[in-house]
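1. Generate coordinates for the sequence data below:
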Amino acid sequence: MRRASDARTAIARRTLLGLLAAPLASRAGAAAWPDRPVRLLHGFAPGGTADIIARLLAGPVGDALGQPVVVEPRPGAGGNIASAALARAPADGNTLGLLTGGHAVSAAFAQGLTFDPVVDFDFVAMVARYAFVIVVRQDSPLRDLAGLLALARERPGRVTFGSAGVGSTHHLVGEMLNAAAGVQMLHVPYRGDAAGTTALLGGEVTAMVTTSAGVLPHVRAGTLRCLAVSSVRRSALLPDVPTVAEAALPGFEAPTWVGIAAPRGLPPEVIARLHAVVAQVTAAPPMRQRLVELLDGEADGASPEAMRAFVASEIARWRDLIQRQGIRPE
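-> Down below sits the predicted model:
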């Protein structure tokens, strides 16, 4: 009996020592991180905006971490293929993801997701926020956003707006304009911003919801005219263009965003270090200037907690719009 009791005591002692050692091992592992190259996934095609931003960040973030950051595009399903892969990856800090505003839009439609868009991720750091613009051809008789919305009231369903595709953030910003103004502009989807801009130049649609950086060359060439920007503040690249709130709809705000996330369960020390590194990189003047040039956006150093709350609020906002407007993703 005594031998059995001694054996049980020894097992209990080893178990207790193991439990006490676990946090120490976790902290030691976090301190050693990263000990190999870090993958940065994103869900869009190579050469696109998300890919450019990911590669722009990869160099300085890798330098700060002491390991290369390798960008891996996983295009498809509006970014959901990459998000699903990120959610399934080990929560060790060696796999990160670049998320965009499309993450919240896909979550709002909530069709065929194999992951929870909030619960399955640790949100690490916001990178930037940027706006959309409403543009028309330079020879259009529409001179301002108020004029476009007035025409839409006069001709329900006959005034059209193009976007980068059904279920894109661009599409939902156009539908948000419809809802806020009480009009019925008809959505015409295209395969990306470039195709939509070509269609607008060809006179296929009345207006286009797109990114300012994408149409800036046409604006400067005098072939397109910007009516308004969707952000709360005016564009750095188009300072003479009013916001939607200034032009016609007080309180309107619909920016989009880019940020860094990881699989849920990342050690707190790793999250803290990653956030500090990304915030420092995006706050550097050269990077801030590049974000303006690429996105017409501004750096955003929001905390992981603030980013989580923001993404959840964006999902709720788009879900409400989708339900009210009866929008279908296909």
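
2. contacts, neighbours, all on C-alpha from now
-> OK.

3. How about L295, nearest residue that isn't a chain neighbour?
-> In space, and not counting its chain neighbours, L295 is closest to A213: 5.6 Å by C-alpha to C-alpha, 6 or more residues apart in numbering.

4. What residues does that neighbour make contact with?
-> E293, L294, L295, D296 (C-alpha atoms under 8 Å, 6 or more residues apart in numbering).

5. tell me the centre residue of the chain?
-> T100 (1.7 Å; C-alpha atoms, centre = their mean).

6. And it, how far from V209?
-> For T100, the distance to V209 equals 17 Å [C-alpha to C-alpha, to the nearest Å].

7. repeat for V277
-> 34 Å.

8. In terms of neighbours, single out the busier of these two.
-> Comparing V277 with V209 by neighbour count (other C-alpha atoms under 10 Å), the higher total belongs to V209, at 27 against 19.

9. Wait, a strand at the more buried one?
-> Yes. Judged by DSSP: H, G, I helix; E, B strand; the rest coil, V209 forms part of a strand.

10. Make sure it is actually in contact with V135.
-> Yes. Counting by C-alpha atoms under 8 Å, V135 is a contact partner of V209 at 6.7 Å.

11. Quick one: residues contacting A272.
-> Going by C-alpha under 8 Å, 6+ apart, A272 touches V124.

12. about what we covered before: residues contacting the residue nearest to the centre of the chain?
-> A50, T256, W257, V258, G259.

13. Distance of it relative to V71?
-> Taken as C-alpha to C-alpha, the span from T100 to V71 is 15 Å.

14. I have a second one here; can you model it like the first so I can compare?
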Amino acid sequence: MKSNFRLLATCLLTLGCAVIVVPGMAAGSYPDHPIRLIVTSAPGSGLDLVARAIGPDLGAALKQSIVVENKAGAAGIPGTRDIVASKADGYTLGLVSSNHAINPSAHVSLPYDTIKDITPVTIIGTVPVVLTVPKSSPFRTLRDLLAAAKAKPGAINFGSSGPGSALDIAGLMLEKKAHIKLMHIPYRGGNALTTDLMSGQVQTAFLAISTAEAQIKAGTIRALAVSTLERLPSLPNVPTLNESGVAGYHYVPWIGLIGPAGLPASITKLLQAKVHQVIGLKKVKAQFAVQGFNPSGTSPQEFLTTLKSEMASTQELMGNPGLARNDGQARTDARANKQAAR
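-> Sure thing, here's the model as predicted:
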């Protein structure tokens, strides 16, 4: 039977016909050459560190090299555009963050469809965020902060790594669930935000645990609450927002692996299995622990469900597309006016 199939294929090729492989068929020899992994953020970012942590072992598991390529800027949109424009053969994949779910609400238009133009493979893991204040802050607990914010709406400023960023969404969710209003101060990234928070120029901000933990333990900033439903093992004395008076608060940004739309099911399943194998390795877990990154390993369907759910909740928080960008500019202007008045 096999010899007859080979003979038929040879005859078809000789006649100039194409042998069509139907999506969903066995992956065959995949992968038989290096895989390009597009990281939709800059070198040294949390996304990049995850890629570097899993890359070597994922390559070993697939018996091929993983070539990491950073495509940073614009909340991951340029990198995602390159991923979705690639051939759906498993040789171009990408790492995206929670920004992928936020972008439809933060931008008037995107050069791709957030759901239809991708194949979700797996959420690799999550990064809890921590609500923090400077060490000089009069707020000792989250309840102190909430009481002050309710007494004088808009008087307390709140920093984030940019309009429509995961840290901005964390703040918007706090405003909504706690029924308070803060003055948003957006930054172009997390480094400047952390610096201004430590110096007291920013009164409060959510920070990724990977950024916050060292500063909290060094005493340069104070943690009021964590965004998870349960306390973090690394910060056991820091309560959750949920137990500190903000009922139902739960927001944990994620990092996931995607491919272009139409990625064959056999390849998707193989990639999911190999990623799960790699994130279970002791040495990879140790690297993740340093970053405060919690391995997850969802199924493609679970990833899709999470993506759709977060798109809907973000839309509810931010309103019409483009609102975050316009609001961010207004908030930036407000900060400039405040500084000029000093």
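
15. quick one on the thing from earlier: so which of the contacts of A213 of the first structure persist in the second structure?
-> When those are mapped onto the second structure and checked using both residues aligned by TM-score structural alignment, their matches' C-alpha atoms under 8 Å, the preserved contacts are E293, L294, D296.

16. Looking at neighbours, which among these is most surrounded?
-> Busiest of these [other C-alpha under 10 Å] is D296, holding 23 neighbours.

17. mind listing the strands for the first structure?
-> 38-42, 69-73, 95-100, 121-130, 132-137, 160-163, 186-189, 207-211, 224-229, 256-263, 297-299 (DSSP state E).

18. For the nearest residue to S106 of the first structure once chain neighbours are set aside, give me its contacts.
-> Counting by C-alpha to C-alpha, 6+ apart, S106 of the first structure lies nearest to G78, which is 7.0 Å off, once chain neighbours are set aside. Contacts for G78 of the first structure (C-alpha under 8 Å, 6+ apart) come out as G43, F44, G102, H103, S106, S168.

19. Identify the residue of the second structure aligned to G78 of the first structure.
-> In the second structure, the residue paired with G78 of the first structure is A75, using TM-score structural alignment.

20. coming back round to it: so which of the strands of the first structure gets nearest R143 of the first structure?
-> R143 of the first structure lies closest to strand 224-229 among the strands of the first structure, at 7.1 Å (C-alpha to C-alpha).

21. surely L149 of the first structure meets A181?
-> Yes. Applying C-alpha under 8 Å as the test, L149 of the first structure and A181 come out as touching, 7.1 Å apart.

22. So these two - more neighbours on which side?
-> L149 (21 against 16).

23. That one and F132 of the first structure: what is the separation?
-> 17 Å.

24. I'd like the kept ones among the contacts of A213 of the first structure as a markdown table, with distance to D120 of the first structure appended.
-> Converted to a markdown table, those look like this (distance: C-alpha to C-alpha, whole Å):
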| residue | distance to D120 of the first structure |
| --- | --- |
| E293 | 33 |
| L294 | 30 |
| D296 | 30 |
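
25. Going by distance to L86 of the first structure, which of these wins?
-> L294 (25.1 Å).

26. OK, contacts around the closest one?
-> Taking C-alpha under 8 Å, 6+ apart as the test, what L294 of the first structure contacts is T49, A213.

27. rerun that using 7 Å as the cut-off
-> Counting by C-alpha atoms under 7 Å, 6 or more residues apart in numbering, L294 of the first structure touches A213.

28. Tell me the counterpart of P104 of the second structure in the first structure.
-> Using TM-score structural alignment, P104 of the second structure pairs with A107 in the first structure.

29. what's the neighbour count on that match?
-> Counted with other C-alpha under 10 Å, residues neighbouring A107 of the first structure total 23.

30. From the contacts of G78 of the first structure, pick the one nearest W318 of the first structure.
-> Looking across the contacts of G78 of the first structure and measuring by C-alpha to C-alpha, the closest to W318 of the first structure is S106, at 9.3 Å.

31. still on that earlier bit, out of the contacts of G78 of the first structure, give me the one that has the most neighbours.
-> Using other C-alpha under 10 Å as the neighbour criterion, G43 leads the contacts of G78 of the first structure with 27 neighbours.

32. To which residue of the second structure is that residue aligned?
-> Aligned partner of G43 of the first structure by TM-score structural alignment: T40.

33. Do I have it right that that match meets N99?
-> No. Using C-alpha atoms under 7 Å, T40 of the second structure makes no contact with N99, being 9.9 Å away.

34. Now do the residue nearest to S106 of the first structure against S26 of the first structure, distance only.
-> Distance from G78 of the first structure to S26 of the first structure, by C-alpha to C-alpha: 35 Å.

35. in the lengthiest helix in the first structure, what's buried?
-> With secondary structure taken from DSSP state H, the first structure has its longest helix at helix 2-32. The neighbour-count check on helix 2-32 of the first structure (16 or more other C-alpha atoms under 10 Å) flags G29, A30 as buried.

36. V133 of the first structure -> the second structure?
-> Using TM-score structural alignment, V133 of the first structure lines up with V130 in the second structure.

37. picking up where we left off before, to A199 of the first structure, which of the strands of the first structure lies closest?
-> When those are ranked by proximity to A199 of the first structure (C-alpha to C-alpha), strand 160-163 comes first, at 8.2 Å.
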